[in-house]
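*Asks:* How does the following fold in three dimensions:
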Amino acid sequence: MTTKWWKESVVYQIYPRSFQDSNGDGIGDLRGIISRLDYLKELGVDVVWLSPVYKSPNDDNGYDISDYQDIMDEFGTLADWEELLAEMHARGIRMVMDLVVNHSSDEHAWFVESRKSKDNPYRDFYIWRPGKDGREPNNWESFFSGSAWQYDEATDEYYLHLFSRKQPDLNWENPALRNKIYEMMRWWLDKGIDGFRMDVITMLSKTPGLPDAPVIGDKPYHWGGQYFIHGPRLDEYLSEMHREVLSRGDILTVGEAVMATTEHAIDLTNEETGHLNMLFQFEHMDLDRDPHSMSAKWALKRWDLLDLKQVMTRWQRNLEGKGWNSLYLSNHDQPRSVSRFGDDGYHRVASAKLLGTFLHMLQGTPYIYQGEEIGMTNVRFPSIDDYRDIETLNMYREFVHDRGIDPATVMAGIHAKSRDNARTPVQWDDGPNAGFTTGKPWIGVNANYPEINVRAALVDPNSVFHYYKKLIRLRKENPVIVHGRYDLLLEAHTEIYAFTRTHGDDRLLAILNFTANQPVFALPSGIAYSGTELMISNFEVDAAEDIALLTLRPYEARVYRLT
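*Replies:* Okay, here's the model as predicted:
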C-alpha cells in the first residue's frame, strides 16, 4: 500500500448554491465561497470538492451542463473561479471539480445541433432511437420518474435521458464525443485543478440493443439499471480516459458508482491496474431502502446496525491492499447524516460526534459535506411548495396525483429522504437567513438555525465543529488511522460498533455506541494490551478507567491507543 496525498487528505464538499451568497440574490456563489475559505482552513480540510459551477439552465441544480468551460451566471465569472482556485491554493487547499459526462443539458450546443436533423454531425453525440409500436424505444424508467425517453418532433425520434428530460445522455460509443470530453478535462487540469469527482461515471456504457427491462408490477416504465450500469465497455472507456487525461498528473479521482460491488471497486481503483483512485459506493446508503417496495428510496425502513457492520466491514477488508475506500455518510444527494444515522433531537451533538468518529477512524479518504461539521439536520418543510429538488417534485406528483397515495404519507418520505434536506443554506449565524444571504434564499433556511450555526460552534469548545477539527488533526498525526488494517470486534452486538486499526506496532481501538441506550462494552479476551491512551471521546472520560468492561453513555464514542 503506497503513500498518496489523496489517501491522507480530508475532503470537504461544497454545494455552491447553498454555501454563501455574496451579492444578496439569495443564491450562493463563488465570491461567497472565497469569503469563507479561512473557515475551511481552520477546520483543517485538505481538499474541496466543488459541486458543478458550470453554465447551466439549472433544471437539476447544475448537473445539467450547457457549457463545460464557462461558469453559471448566478455563481459569478471564470475570473471569480480563477481567484477562488488561487485563494484555495494559497491556503494549502486543493480543488476537485465535478465531472458530469454521462449527460449534458439539452441546451448544450452539441444537443442543439444534434436534434436538428438525423444527418447532423452532432447527431451521434447523443442516444437517439425510433419509437417501437407507437411507444418509446424501450420501457426504461428515468431516475426522476416516468419514461427515460423523450419524443422529439423535429426528427420523429426519441432521445434517452436517464435523469431529467433536459439531461440527454451522451453517446460514449462515439469516439469524437469522447475526444471532446477528454479535451475539456485537460483544459481544466491545465487551469490547475487537482482532480475530478465523476458523476454517475459507471453509467457511461449501455448494453447494445438497449433491451427492455424486466416488467415488475403494472407500472408503464421499469428499472433497467442492469443494462446501463457497469456496462460492457465501461472498462474500455475509463482505461482510455486514464490514458488520455488522468495519468498526466498527480490528481484525485473519485467515481460515483451506483450498484458497485467490492469487486467493481478493486477493478477500478487498483493502484497498478485500475483507472480511478476511489469510488463512492452506495451499499450503506441503501440500508434504509425497502427493496420490496415499488418506491424503494421513499419507503421508510429502519436501518440496522448489524447490516451497517456487515457492509462497512466487507468494504474495509475486501479493498485492503487492493483498492481504496471513500468514506461518507452524507452529500448533496443524501439526507443529513445525524438525522439518518444518529439522533437529531436530544442527542444531536453526541450522535453527530459519534458519526464523525466512526467515519474518520475507518481506512479510506473521509468526505465531509457542508454543515455536517456543525451537526446540521434534515428540514421538515410543511408543504411540497417549499421544495425545489426535481426528483422530489416529480415523485410527489407521481405518487399523489398519479397513484393516489395519501399526501401525508408522501411528505413523511420526503422529510426523511429528500435531497433538499442537504441543500438548505449553511447556517452561519443566528441573524436573518442564518447569515447565508441578505436577500430571499433560493430555498428556505432550516428553522433550527438560531441554535445550530457556525458562529455558536466556533465559540463553544465542546461543539461538533471543534470535535471534527480534532478528528482531522488526529488523522494527520497518526498513520495508523490512514493505513492501518481494520478488524471488526463484537460482530453480533446490536448496539455497539467496535473495531481495531493496526499499523505495525501501532494499534487503535474504536468503541461506538450507536443507540440512546447504555450498553456494556466487554473487551474480547483476545485483545491483549498493557496500557491505554485515550485519543478522542465525545464525553468526559476518566483516563484511568479500565477498558475491559465499560458502561457506555447514549451515543458515546471513544478511541484508544493500545500499548
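
*Asks:* CA only for contacts and neighbour counts going forward, please
*Replies:* Fine.

*Asks:* Near residue 310, how many other residues are there?
*Replies:* 14 (other Cα atoms under 10 Å).

*Asks:* Residue 301 - nearest residue in space that isn't next to it in sequence?
*Replies:* Excluding the flanking residues, the one nearest residue 301 by Cα to Cα, 6 or more residues apart in numbering is residue 288, at 4.9 Å.

*Asks:* just checking, that neighbour touches residue 302?
*Replies:* Yes. Counting by Cα atoms under 8 Å, residue 288 touches residue 302, with 5.4 Å between them.

*Asks:* quick one, which of those two is more surrounded?
*Replies:* residue 288 (19 against 12).

*Asks:* what kind of secondary structure is that one in?
*Replies:* Under the three-state scheme (DSSP: H, G, I helix; E, B strand; the rest coil), residue 288 adopts coil.

*Asks:* And it, how close does it get to residue 430?
*Replies:* With distances taken as Cα to Cα, to the nearest Å, residue 288 is found 33 Å from residue 430.

*Asks:* How about residue 228?
*Replies:* 46 Å.

*Asks:* Kindly report the same for residue 480.
*Replies:* Counting by Cα to Cα, the gap from residue 480 to residue 430 is 39 Å.

*Asks:* neighbour count winner among the two?
*Replies:* The neighbour comparison of residue 480 against residue 430 (other Cα under 10 Å) goes to residue 480, with 23 against 17.

*Asks:* thought that one was touching residue 506?
*Replies:* Yes. The pair residue 480 / residue 506 is scored as a contact, 6.5 Å apart, by Cα under 8 Å.

*Asks:* Make sure residue 413 is indeed in a helix.
*Replies:* Yes. Residue state for residue 413 (three-state DSSP) corresponds to a helix.

*Asks:* Please, which helix or strand holds the residue most central in space within the chain?
*Replies:* In the chain, the centroid-proximal residue (Cα atoms, centre = their mean) is residue 331; its distance is 3.8 Å. Under DSSP states H and E, no helix or strand contains residue 331.

*Asks:* I have a second one here; can you model it like the first so I can compare?
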Amino acid sequence: MDELWYKDAIFYAIDVESFQDGNGDGVGDFRGLTSRLDYLEDLGVTCLWLLPFFTSPNLDNGYDVKDYYSIDSRLGNLQDFSEFIAAAKERNIRVIIDLIIHHTSNEHHWFHAASNDPSSKFHKFYIWSEEKPEKTPPPSFPGQENDVWTYEKRAGAFYFHHFYSFQPDLNIDNPDVQYEIMSIMEFWLAFKIDGFRVDAATFIMGDNGVKEDEIRNPVGFLKKLCKTVTDKNKEAILLAEADVEPQKIPDFFGKGERFNSLFNFILDNYLFLGLAREEAQPIVEALKLPMPPKACQWTNFLRNLDELNLGKLTEEERQDVFKKFAPKEDMRIYNRGIRRRLAPMLNGNRQHLEMAYSLLFSLPGSPLLIYGDEIGLGENLDLEGRTSVRTPMQWNAGTNGGFSTVPAKNLFRAPLLQGPYGIKKVNAESQQQDENSLLSWMKRLTRMRKHCREIGWASATVQNTDNPQVLVLTYEYEGNALLIAHNLSGKPVRFKLKSRRYHARQLIDIFGNRKYEPTTEETIQLDLDEYGYRWFRVNRLKIESKDGN
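*Replies:* Alright, predicted model coming up:
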C-alpha cells in the first residue's frame, strides 16, 4: 500500500466534455477520455482530477449538480465510467473526482421538494429566511450576481447562495444532509476512485459570513468525511479547494487527520506577482507559509480551469499582474481575476513557459497541470466568463483539431482554429513527432520530477544570492540534496550563492534550459540565460552549517 502517494503525484485536470469525443456527437465523453489514456501515461502524469461529470443543467460547467448518482448523458454512463477507471488503473494512473457538497442545482429534486413543501424534511436541506437579511456577504461573482439571497415563490421565502442564484447552498449542519453526503461519497468510492477534490471547502469549514450557513462542528464533519473515505479505501484522499488566509490553514490540515492536501492559492498569487515583476522576493515571502503536517501536502498550480484569482494581492500588486498578463479589460473577470491560459499570458515565449513550468515543478508540494498545458493551448476570449480557458483539446491539425468528427456546427464548443494558438500551429500530434516541442520537453520535466522525490517530501530552503531576480531553492532528504535555480527575468544573469552550506563547485547539472558548462573546483558564480533554469544534484554535501545561509 502507498497511503502517501499524493506526495509524489503529478496531477492533471480534465474537463471530460472538452477532452475527446468518443462517439461522434460533438461532446467529449468517457469513451474518448479512455482512448487517450496512453497519451496521458506517456506524458507522465500520475493522477487525473476530473471536473464535474454528473447530471446537470450545465449553467456553471457542471458545478450545478442535478443528480449526484448519474452521469451527464452526453458524457456516457456508469458503465463507461467504470471501464475508464479500470483502464486508468491498468496504466497506474489514479483518478480523483469533484465532490460538490456546498450547494446543488436549483433543479435538484431536494430543492424542488424543499420549495414545494416548507414542512418537508428537504426544506431544512437549504438555508431560508422569510425576510431578506440586511447584513450579507458580498456575492462571489460581482458583475454577474448582485445578491446572495433569492426569493423562491413556492416556498414564500428567500434562499441563500454564495455563488449563482441557481446554486442554493446546502445546510451542511443538518445531520440528514451529512448522511446524504456520505452516501454520495460511498457510491463513487465503490468505483475504486482514489479520492475527491472537495469544491468550495473554504465555506464548508464555516468561513461563510452568514450565521445560518455555519456548521457548528466543522472539524467533526470533516472527520466524518475522512472516515467515509478511508473506510472504503485507505489510499483515497481529500484535496481541498480552500482559498483562505494563512492563519486558517491549520484548520484544514489539523495534525494530518483532516484534508490530505490543499491547493496553494496563496503561493499562486505571489508566483504571478514574481513573474510579473521578474523578482524572486514575492515567491520567497509566500514560501514562508508553514509546511503541512508530515502526512499532508500542498498541491501547487499556475492555472486551473477557473479564473486566475488574485484576491490575495493588494490592489497595487494586482494591477502589476494585470498590466503584465491581462492588459485588456476582456482578459479580466470579477475585478480580481484573469481568464486566460498561461501560454498566451506569456506571449507564447517558449523559454518563459519552460521556466514557469520548471518553477512550478520545483516548488515544495505536488504540481498540477490542466489539460492542454503540455502543448501550450490558448484561450478563446470570445467565450463567456471562465469558459474561455475550457476550449476543446487540440489533438491534430485536422477536422476540429481531432477532438470530434462531427460538422463544426454540431460541436458543443469549437477548438481554436486560427491564429498563433490555432489547431494548425498547436496540436499534440505534431509535437509528439518533434523532440524539441513543448510536449516533448514536458515529458522530460515529468520524468525529472519523479527522480527528485526530495521536492515532494522535504521542506524547501531559500538560498540567498547576490541577484534579486534569481530564486534558488534547496531540498535535503534521505542523504540526498537538490539545488534548483530560476532566473525570473528576461535578461541573462550571473549570480553567486551566499551560503556556507552549498558551493557552486559542488553542483552537478541534471536538468536545465540548455547544456551549461559544468561546474569545477574553481567555479564561484553560476550563469542563467534569460528565463533560464538549472536543476543540480549536490555533490559532497557539506554540513558545517545547517542554517545554509
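
*Asks:* Drop the TM-score for these two in here.
*Replies:* The TM-score (TM-score structural alignment, normalised by the length of the second structure) is 0.83; 496 aligned residues with a Cα RMSD of 3.0 Å.

*Asks:* got any residues that touch both of residue 288 and residue 302 of the first structure?
*Replies:* Among the neighbours of residue 288 of the first structure, none is also in contact with residue 302 (Cα atoms under 8 Å, 6 or more residues apart in numbering).

*Asks:* what helix or strand does residue 357 of the first structure sit in?
*Replies:* Residue 357 of the first structure is part of helix 348-360 when elements are defined by DSSP H and E.

*Asks:* can you check residue 509 of the second structure too?
*Replies:* Counting by DSSP H and E, residue 509 of the second structure is found in strand 507-512.

*Asks:* Mean deviation, that strand versus the first structure?
*Replies:* For strand 507-512 of the second structure, the mean deviation from the first structure after alignment is 1.5 Å (mean Cα distance after the TM-score superposition for the first structure).

*Asks:* Identify each buried residue in that strand, please.
*Replies:* Neighbour-count burial for strand 507-512 of the second structure, counted by 16 or more other Cα atoms under 10 Å, picks out 507, 508, 509, 511, 512.

*Asks:* Can you lay out these as CSV showing distance to residue 431 of the second structure?
*Replies:* Formatted as CSV, these follow (distance: Cα to Cα, whole Å):
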residue, distance to residue 431 of the second structure
507, 32
508, 30
509, 26
511, 20
512, 20
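
*Asks:* which one of these is nearest residue 4 of the second structure?
*Replies:* Nearest to residue 4 of the second structure among those: residue 511, at 26.3 Å, using Cα to Cα.

*Asks:* What is the aligned counterpart of that closest one in the first structure?
*Replies:* Aligned by TM-score structural alignment, residue 511 of the second structure pairs with residue 536 of the first structure.

*Asks:* For the nearest residue to its match once chain neighbours are set aside, give me its contacts.
*Replies:* Of all residues not flanking residue 536 of the first structure in the chain, residue 559 sits nearest, at 5.4 Å (Cα to Cα, 6+ apart). Contact analysis of residue 559 of the first structure by Cα under 8 Å, 6+ apart lists 508, 509, 510, 511, 534, 535, 536, 537.

*Asks:* Identify the farthest-apart pair in the residues you listed.
*Replies:* Going by Cα to Cα, the pair spanning those furthest: 508 and 537, at 13.1 Å.

*Asks:* May I have the residues that are in contact with residue 66 of the second structure?
*Replies:* Applying Cα under 8 Å, 6+ apart to residue 66 of the second structure gives the contacts 54, 55, 56, 57, 104, 105, 106, 107, 108, 109.

*Asks:* tally of neighbours for the nearest residue to it once chain neighbours are set aside?
*Replies:* Among residues not flanking residue 66 of the second structure along the chain, residue 108 sits closest, at 4.3 Å (Cα to Cα, 6+ apart). A total of 20 residues lie near residue 108 of the second structure under the criterion other Cα under 10 Å.

*Asks:* quick one: the strands in the stretch 1-150 of the second structure?
*Replies:* Under the criterion DSSP state E, counting those that start in this stretch, the stretch 1-150 of the second structure contains strands at 11-14, 47-50, 54-55, 67-71, 94-99, 128-129, 149-152.

*Asks:* nearest to residue 232 of the second structure, of these?
*Replies:* Going by Cα to Cα, the one of these nearest residue 232 of the second structure is strand 94-99, 14.2 Å.

*Asks:* so how far does that closest one sit from its counterpart in the first structure?
*Replies:* Mean deviation of strand 94-99 of the second structure from its aligned counterpart in the first structure after superposition (mean Cα distance after the TM-score superposition for the first structure): 0.8 Å.
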